[in-house]
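[1] quick one, fold the following:
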Amino acid sequence: MKHALIICAAASALALSACQRQEAATNDANPGQTAPVNAAQDAIGAVVGETSAATMGATTGGFVNAAAMSDMYEIAAGKMAQAKGQSAVVKAFGKKMVEHHTAMMNGMKPMVMAAGEAPPTELDQRRKGMLDNLTAANGADFDRVYLAQQVAAHEEALTLMKTYGDGGQNADLKAGAMKAMPKVQMHLDEVRKLQMG
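    The predicted structure follows:
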C-alpha cells in the first residue's frame, strides 16, 4: 500500500512538473514557477515525506540520511525566512530553526560517525523543490508557504524520530532520536500556532 502511494505521488509530481514546464514555456512574463503548481508539489511532497520517514526511519542508513536532509532543509529554509519573511514572527521562527537544527545536526555527528555512516552533503530533489517553491513565493505568500512547509517538514521529522527511536538498531542514534523528539514536537506546535495567526 505504501509503495502504491509513493508511486501515485511520484506520478502526480511528474505530471505537475510537466504542466509547470509547459506553462513556464508559454508565459514569458512568469518564466518560473506558479503558486498553484508549487502548492500541489509541496502537498505531494508532504505525503511522500511522511511515508518515507515511516519506512526510511526503520534502518540506520535511512535514518541518518533522512535526519541530515531534514536539518539541512530546515537551516536553508530558516535562512530564507529571515531574509524574505514579511512578519517578525516568521523571521524569528526562521532564525530559531537555523539555530536549533544546526545544534541538532552537530549533536548527531559524533553518533553518526561512531555508527560508521556518512550523512549526505546536499539536499535531495524533493527538498530542493521545496526551497525553489519558497524562492518563488513573495510577500505575504512567502510567509504562508513557509509556515505550510514547516508544518509538513516537522510532521515528517517527528515520524522519522519516532520510527527510529522505537525500532532503530544503533543504541546511540536511537537515544539521539528520542532526545530530538520533544524539540521537534515543540517546533511543530509552535508553527501550527503561527499558521493559525
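
[2] from here on, contacts and neighbour counts on C-alpha atoms
    Fine.

[3] buried stuff in stretch 39-50?
    39, 41-50 (16 or more other CA atoms under 10 Å).

[4] now stretch 143-153
    For stretch 143-153, by 16+ other CA under 10 Å, it's 143-153.

[5] please tell me how far residue 67 sits from residue 16.
    Remark: distance between residue 67 and residue 16 (CA to CA, to the nearest Å) = 27 Å.

[6] more neighbours, the two?
    residue 67 (25 against 17; other CA atoms under 10 Å).

[7] what strand or helix carries that one?
    Under the criterion of DSSP states H and E, residue 67 resides in helix 60-84.

[8] what's the answer for residue 162, then?
    Secondary structure from DSSP H and E places residue 162 in helix 140-167.

[9] which helices and strands sit right next to that helix?
    Helix 140-167 is packed against helix 35-56, helix 60-84, helix 125-136, helix 171-196, with contacts defined by 3 or more CA pairs under 8 Å, 6 or more residues apart in numbering; DSSP states H and E.

[10] now with 10 Å?
    Packed against helix 140-167 by the contact rule (3 or more CA pairs under 10 Å, 6 or more residues apart in numbering; DSSP states H and E) you find helix 35-56, helix 60-84, helix 88-114, helix 125-136, helix 171-196.

[11] with distance to residue 11 added, can I get those helices in JSON lines?
    Shown next, in JSON lines, are the helices and strands packed on helix 140-167 (distance: least, CA to CA, whole Å):
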{"stretch": "helix 35-56", "distance to residue 11": "10"}
{"stretch": "helix 60-84", "distance to residue 11": "22"}
{"stretch": "helix 88-114", "distance to residue 11": "31"}
{"stretch": "helix 125-136", "distance to residue 11": "14"}
{"stretch": "helix 171-196", "distance to residue 11": "29"}
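
[12] and this one, so I can compare the two:
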Amino acid sequence: MRPIWISAAALAAALGFACAAYAGPGYDDHAVEANAIASMTAADYLAAAGRDDVYEIRAAQLAQTHANSPEVRSAASRLLAGQKTEEAAMKRDLELAGMGDIPPPPLDDRRIVMLGELQAASGPDFDRIFIEQQRSAGEEALALHRGYARHGQDGVLKSAAHHAELMAAKRLSLLDDLPGA
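    You can find the predicted model right below:
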C-alpha cells in the first residue's frame, strides 16, 4: 500500500472549497466579515485592537535586541514608533468620546505562542519569523481597523479605526523593504 501525502496548500484549498460549497450559493466571505464587525461592540473592537497592539509592541521590542540584521532592528524601531503613535491617537480619541483610558487586554494564547517562537529563535531564523509574524499581525490589524471604520457602530471609534487603518497600512509597507520579505 502506498502512503498518500497531501500538502498543506492542497488540504487548505480542499477545505476552503468544501466550506464555500457548504455555505451554499451566494456565499460571500466579505459580507460575513462585515456582518461580524458590524455586530462588534465598541468594547470588542477595543479589546481586539488592544491585543493586537500589545503583541506588535512586544514583538518589536524583542526585535530591537534580538534581530540578526540591522535592517530588521531598524524596522522594529520604526514599527514600535508607529505603534506608539497609533496608541496615543487612540487614547486621545477615547478621551474625546468620554471613554477614558482603557487598559490593554491580556494577550490571547495564539499571540503568546507567537512571542514564544520569537524568543526561542536566533540569527536569520529570528528575522524570518519576525517578518512573517509582523506581516500576518499587520494584515489582521488592517482588516480589523478597516472593517470597524466601515461597519462599526460607534462614530468616534469609526473615525479612530480609520486612522488606525492608515497607520497599519504604513507599518505593513515598512516590511516590504526588508531582506527576505
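
[13] before we move on, the earlier item: for residue 21 of the first structure, state which of the buried residues of stretch 39-50 of the first structure is nearest.
    Using CA to CA, residue 41 comes nearest to residue 21 of the first structure of the buried residues of stretch 39-50 of the first structure, at 13.2 Å.

[14] contacting residues around the closest one?
    If a contact means CA atoms under 10 Å, 6 or more residues apart in numbering, then residue 41 of the first structure has 9-10, 12-14, 16-17, 35, 126, 129-130, 133 as its contacts.

[15] now do the residue mapped onto residue 64 of the first structure from the second structure against residue 161 of the second structure, distance only.
    Taking TM-score structural alignment, the alignment pairs residue 64 of the first structure with residue 46 from the second structure. Shown here: residue 46 of the second structure relative to residue 161 of the second structure, a distance of 10 Å by CA to CA.

[16] superposed on the second structure, where does the helix holding residue 67 of the first structure end up, distance-wise?
    Here the mean offset of helix 60-84 of the first structure against the second structure after fitting is 0.8 Å, by mean CA distance after the TM-score superposition for the first structure.

[17] which secondary structure elements does that helix contact?
    helix 35-56, helix 88-114, helix 125-136, helix 140-167, helix 171-196.

[18] export the ones you listed to CSV and tack on distance to residue 77 of the first structure?
    Listed next are those as CSV, based on distance: least, CA to CA, whole Å:
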stretch, distance to residue 77 of the first structure
helix 35-56, 14
helix 88-114, 7
helix 125-136, 7
helix 140-167, 8
helix 171-196, 14
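
[19] just the ones you listed: most buried one?
    Using mean count of other CA atoms under 10 Å, the stretch among these with the largest mean neighbour count is helix 140-167, at a mean of 22.

[20] which residue numbers in the second structure go with that helix?
    Using TM-score structural alignment, helix 140-167 of the first structure pairs with 124-151 in the second structure.

[21] mind checking how far that stretch is from the chain centre?
    3 Å (CA atoms, centre = their mean, to the nearest Å).

[22] what do you get for stretch 89-104 of the second structure?
    Offset of stretch 89-104 of the second structure from its chain centre (CA atoms, centre = their mean): 20 Å.

[23] quick one, what contacts the most centrally placed residue in the first structure?
    The residue lying closest to the centre of the first structure (CA atoms, centre = their mean) is residue 153, at 3.8 Å. Each residue near residue 153 of the first structure by CA under 10 Å, 6+ apart is listed here: 45-46, 49-50, 70-71, 73-74, 127, 147, 159, 184, 188.

[24] any idea how far residue 72 of the first structure is from it?
    For residue 153 of the first structure, the distance to residue 72 of the first structure - CA to CA - is 11 Å.

[25] between those two, what contacts are shared?
    Joint contacts of residue 153 of the first structure and residue 72 (CA under 10 Å, 6+ apart) are residue 127.

[26] contacts only, for the match of residue 64 of the first structure.
    Per CA under 10 Å, 6+ apart, neighbours of residue 46 of the second structure: 40, 52, 90, 94, 102-105, 157, 161.

[27] show me the two of the residues you listed that sit farthest apart.
    Top of the distance list for the contacts of residue 46 of the second structure (CA to CA): 40 and 103, 18.8 Å.

[28] neighbour count for those two, which is higher?
    Between residue 40 of the second structure and residue 103, counted using other CA under 10 Å, residue 40 has the larger neighbour count: 17 against 9.

[29] hmm, that one is touching residue 151, no?
    Yes. With contact defined as CA atoms under 10 Å, residue 40 of the second structure counts as touching residue 151 (9.1 Å).

[30] before we move on, what SS does residue 169 of the first structure have?
    coil (DSSP: H, G, I helix; E, B strand; the rest coil).

[31] okay, now it: neighbour count?
    If we define neighbours as other CA under 10 Å, then residue 169 of the first structure has 13 of them.

[32] contacting residues for it?
    Shown in contact with residue 169 of the first structure (CA under 10 Å, 6+ apart): 58-60.

[33] overlap between those residues and the second structure?
    Using both residues aligned by TM-score structural alignment, their matches' CA atoms under 10 Å, the second structure keeps these contacts from those: 58-60.

[34] I'd like to know how far the counterpart of residue 100 of the first structure in the second structure sits from residue 57 of the second structure.
    Residue correspondence to the second structure (TM-score structural alignment): residue 100 of the first structure is matched to residue 82. Counting by CA to CA, the gap from residue 82 of the second structure to residue 57 of the second structure is 10 Å.
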